[in-house]
Structure formats: C-alpha cells, structure tokens
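>>> 3D, please:
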Amino acid sequence: MFLPLGDEPNPRGVPWVTYGLITANVAVYLLISLPLSFTRADPTDPALAAYIGVLLEQFGGRLSPAELVGQVSAYDLVVFTHGFRPADPHLAALFTSLFLHAGFLHLAGNMLFLWIYGDNVEHRLGQVRYLAAYLATGVAATLFHTVFDRWLIHLGRCRRKER
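Predicted coordinates:
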C-alpha cells in the first residue's frame, strides 16, 4: 500500500473528479510552474520587493539583496503570492496552494497516489463529497503543517515559529 505499483479499474464508472484534479494539477505545473521556473523575476514587480524583504528577514546578513534578486525566479513570486504564508494568511491561498508543486517529482508522486487511490475514494463518497473531502483535507494538511512545524515553509515563505 505504501508504494502503489498498479490498480485494477473500478467498474462502477469513470472517476471524473479524479481526472479533473489530476488535469488541473498537471496544467498548473506545465503552464505556470515549469515555464516560470526558468524565468527571472521582473525587477519592477512589487511582489519582488516584499519577497526579498521576507528572505532578508529569514536569512539575515548571509546574502545581500542584490544576490537574492538574481536568484529569484518568476515562479518564486507566483508561489509567494498564491502559496499559503502563515505570517500573512489569506483564505484563497489555502486553496491555491493545493495546486502548486515544488518540482516534477513532487507533482508526479502526488498524482500517482491520486490516480491509484482517488478513483476508489471518489466512487465511495460520490463526486461532490469527494471534491469537498479533497479540498478540506488539503486545507487541513496546510493548517496542520502551520501549527506543528517549527520552521514554516509554505511554498516560498519561511519564518521561525517560537513554541
């Protein structure tokens, strides 16, 4: 069960919600994440100054602002804007962060498990309850990570949490 290598087709119908979620995740990766990962951030983007400020706060004097600006990709700013940041929480970011992935292996692993287990859960719960459960568990996982992780890293935002 830990590493699924296959699955027998579920004869009770087509898992449209699972297919839709996989399509949405892959589309976000291919159309947004992948191309922007290789593009430098626009120096006139106001999000860049905010992001550099967060990085300077986190990493102190180890890197200069000029060094940081040269290393920030356009995707870093998309993640900073649409990923969940505990220090600046937004309700929408709890949901948009569910479709952002750190790289191909992160996406591939998540989609493999969704492909293998998603159809079974969808057939068990029904389409509407399955979609609600997918979104609710994604939000819960983000909040759980926020509460219990000492170093908060939520797609571009890092800060120390004192216990």
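
>>> Only C-alpha atoms from now on, for both contacts and neighbour counts.
OK.

>>> Determine the three-state secondary structure at residue 159.
Under DSSP: H, G, I helix; E, B strand; the rest coil, residue 159 falls in the strand class.

>>> Now for it: which residues touch it?
Residue 159 sits next to 58, 87, 151, 152, 153 when contact means CA atoms under 8 Å, 6 or more residues apart in numbering.

>>> Among those residues, which are located in helices?
Using DSSP state H, the subset of those located in helices is residue 58.

>>> measure residue 118 to residue 85 for me?
28 Å (CA to CA, to the nearest Å).

>>> Neighbour count for the two, which is higher?
The neighbour comparison of residue 118 against residue 85 (other CA atoms under 10 Å) goes to residue 85, with 24 against 21.

>>> what residues are up against that one?
With contact taken as CA under 8 Å, 6+ apart, residue 85 is in contact with 93, 154, 155, 156, 157.

>>> Just put these in TSV and tack on distance to residue 124.
TSV is the format used below for the contacts of residue 85 (distance: CA to CA, whole Å):
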residue	distance to residue 124
93	29
154	31
155	32
156	36
157	36
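
>>> Throw those into JSON lines and include neighbour count and distance to residue 75, thanks.
Output for these, formatted as JSON lines (neighbours: other CA atoms under 10 Å; distance: CA to CA, whole Å):
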{"residue": "93", "neighbour count": "18", "distance to residue 75": "15"}
{"residue": "154", "neighbour count": "18", "distance to residue 75": "14"}
{"residue": "155", "neighbour count": "20", "distance to residue 75": "10"}
{"residue": "156", "neighbour count": "21", "distance to residue 75": "10"}
{"residue": "157", "neighbour count": "22", "distance to residue 75": "13"}
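
>>> One more, please, to line up against the first structure:
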Amino acid sequence: MIPIGDDNSDRRSRPIVTWALIALNVLVFAVFQGCGANDRFTYAMSTVPQEILTGKDLVTADRTVTDPSTGQRYSVPGLGVTPISVYLTLIVSMFMHGGFAHIAGNMLFLFVFGDNVEDRIGRVRFLLFYLFCGVVASLAHVFVSKWTGQDLAVPSLGASGAISGVLGAYLLLFPKKRVRVLLFRFITKVPAWVVVGVWFVFQVVNGLGILGGGTGGGVAYAAHVGGF
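Okay, the predicted model is just below:
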C-alpha cells in the first residue's frame, strides 16, 4: 500500500516548509553524500549511539563483516572524524539517507502528509515539530540499541523518525481524510487511519525483531516508532 496523494481541498496555504525540507534532503543526498557514493561524509556525520551515550567522537578503521543470513563478506567503511559536536549529528543525520529507495520513500510520505499538517499548525511550529520528532526518534534508537545489546558503533541516518512524527500528527488531525494509495496495480482511496495504521503495525512488528536481538534488516525501526 503506497500513498500517492490525499484531499487538499481544505488546505489554505502553500506548504513552503514541507517543500523546503524535501529540497534540503535531496540536496544533502545528491551533493554532500554524492547520491550515496560518499561513504566518508555519510559515516562521519551519521548518528552513532556510542557517541551520543559518551559524548565523544568515535573513529574506527574500515572493517570486513559477514552477513549472517547469506554468509557474504563485505567491507564497511570506518567512522570518520566528526567535524561538529556529536550531538549535532542528531539533527544532521535526519537529512541524510542510505540510498535512492530510502530517500524516495521518505520524501513521498513527507510530500503526501506534510503539507496538511503544516497548513493546520503553521509553518514555524511545523518545522520545530519536525526537528523535535527527528531528534526524539534518534534518541529512541540510541537507547533501544543500548538496551538490546546491539553494536553501538553502527551509525543511523534518515528522515524516517521525523516523518513518523508527521504521520502521527496527520492521524490525530485528519483521521477521516481519505488518501489515494497504490494497492498492487490499482489506485483506490482509503481513510488516513488505515494507511498510517498499517504503517505503524509494520514498524512495531519489525521493531519486535530488534527487541528480540535481531537487526531489523538494518533499519532503525525503533526510531520510526519513537518519532511516531
């Protein structure tokens, strides 16, 4: 179920902040991350749980890891020197993404749901709310990683936590608004609570894998639910 649009007939203003956030995310991914090719920048500026917990920058060498599901070995870049306070990575990392699919999915959800929330609560409050949710989501990931005994040197990034907060606000403000979705090969309309509800259940189910000691496929589902 992929959301592709909603009813904007009651929207009173242009979603300038939403558009600006989308543009900034795309700019960071395309220019600073080199569309995913600049690993040095990405690994230096992502949020690292150990850095947040200790307040100290962590620099590591490149390493070779083995995928437990396939047995395939691959090289992982080390963590570079972070040129800013490690705590600022809680904000910077929410404008970075791990690949084209990652940023495309996040920006689609922000485009569909962000404009209505921005219109209802105002531009300044929407921006502050977005940033707040992103930081809280990252902190949720940090503490869940610590609690479940995961590798605290694994970095996390992405706007998913902030967008999770936007989805939560949308659900509260517009529970009966209908959303156009792509369902298999068909386009249909369903209530907003169905779309967001399915998304939330998916995050919780996958999050249980993390709480049980799994990796959640490398996705910080705790951050998604934390933002929500």
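
>>> tm score of chain vs chain?
Here the superposed chains carry a TM-score of 0.66, computed using TM-score structural alignment, normalised by the length of structure 1; 119 aligned residues with a CA RMSD of 2.1 Å.

>>> ok, back up a step: just the buried residues of the contacts of residue 159 of structure 1.
Buried by 16 or more other CA atoms under 10 Å: 152, 153, out of the contacts of residue 159 of structure 1.

>>> residue ranges for the strands of structure 2, please.
Remark: strands assigned in structure 2 by DSSP state E are 2-6, 63-66, 73-76, 178-183, 186-191.

>>> what's the offset of the third one from the middle of its chain?
Yep, that's strand 73-76 of structure 2 we're talking about. Centroid displacement of strand 73-76 of structure 2 relative to its chain, using CA atoms, centre = their mean, to the nearest Å, is 24 Å.

>>> other SSEs contacting that strand?
Under the contact definition 3 or more CA pairs under 8 Å, 6 or more residues apart in numbering; DSSP states H and E, strand 73-76 of structure 2 sits against strand 63-66.

>>> Onto which residues of structure 1 does the strand it packs on map?
The counterpart of strand 63-66 of structure 2 in structure 1, using TM-score structural alignment, is absent.

>>> Same question for stretch 98-111 of structure 2.
Using TM-score structural alignment, stretch 98-111 of structure 2 pairs with 102-115 in structure 1.

>>> what's the counterpart of residue 78 of structure 1 in structure 2?
By TM-score structural alignment, residue 78 of structure 1 lines up with residue 41.

>>> Quick check: its match touching residue 35?
No. Here residue 41 of structure 2 does not reach residue 35: they are 11.4 Å apart, not a contact under CA atoms under 8 Å.

>>> Quick one: end-to-end length of stretch 146-153 of structure 1, please.
8 Å.

>>> That stretch: how far from the chain's middle?
That offset, for stretch 146-153 of structure 1, works out to 15 Å (CA atoms, centre = their mean).

>>> ditto for stretch 96-115 of structure 2
On CA atoms, centre = their mean, the centre of stretch 96-115 of structure 2 falls 8 Å from the chain's centre.

>>> Please point out which parts of that stretch sit buried.
In stretch 96-115 of structure 2, counting by 16+ other CA under 10 Å, buried: 96-98, 103, 106-115.

>>> Kindly report the same for stretch 180-188 of structure 2.
Judged by neighbour count (16+ other CA under 10 Å), stretch 180-188 of structure 2 contains these buried residues: 180, 181.

>>> Now do it: which range of structure 1 does it align onto?
Taking TM-score structural alignment, stretch 180-188 of structure 2 hits no residues over in structure 1.

>>> Which residues outside that stretch are in contact with it?
So stretch 180-188 of structure 2 is contacted by 1, 2, 3, 4, 5, 6, 189, 190 (CA under 8 Å, 6+ apart).

>>> rewinding a little: just give the closest residue to the match of residue 78 of structure 1, not the sequence neighbours.
residue 33 (6.4 Å; CA to CA, 6 or more residues apart in numbering).

>>> Go through structure 2 and flag its longest helix.
Structure 2, longest helix under DSSP H: helix 123-147.

>>> which stretches of structure 1 form helices?
Going by DSSP H, structure 1 shows helices at 16-28, 34-37, 46-59, 65-71, 74-82, 91-96, 104-125, 127-148.

>>> helices or strands next to the shortest one in the packing?
Where contact means 3+ CA pairs under 8 Å, 6+ apart, helix 34-37 of structure 1 is packed against helix 74-82.

>>> Show me how far the helix it packs on is from its chain's centre.
Its chain's C-alpha centre and that of helix 74-82 of structure 1 lie 11 Å apart, by CA atoms, centre = their mean.

>>> before we move on, what about stretch 122-136 of structure 1?
Chain-centre distance of stretch 122-136 of structure 1: 20 Å, with CA atoms, centre = their mean.

>>> Give me the buried stretch members for stretch 66-80 of structure 1, please.
69, 72, 73, 74, 75, 76, 77, 78, 79, 80.

>>> Please state the offset of that stretch from the chain centre?
Relative to its chain's centre, stretch 66-80 of structure 1 lies at 16 Å (CA atoms, centre = their mean).

>>> For it, measure first residue to last.
Stretch 66-80 of structure 1: ends 19 Å apart by CA to CA.

>>> can you put the helices of structure 1 in TSV and add distance to residue 163 of structure 1?
What follows is these, written out as TSV (distance: least, CA to CA, whole Å):
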stretch	distance to residue 163 of structure 1
helix 16-28	34
helix 34-37	34
helix 46-59	17
helix 65-71	29
helix 74-82	25
helix 91-96	23
helix 104-125	29
helix 127-148	9
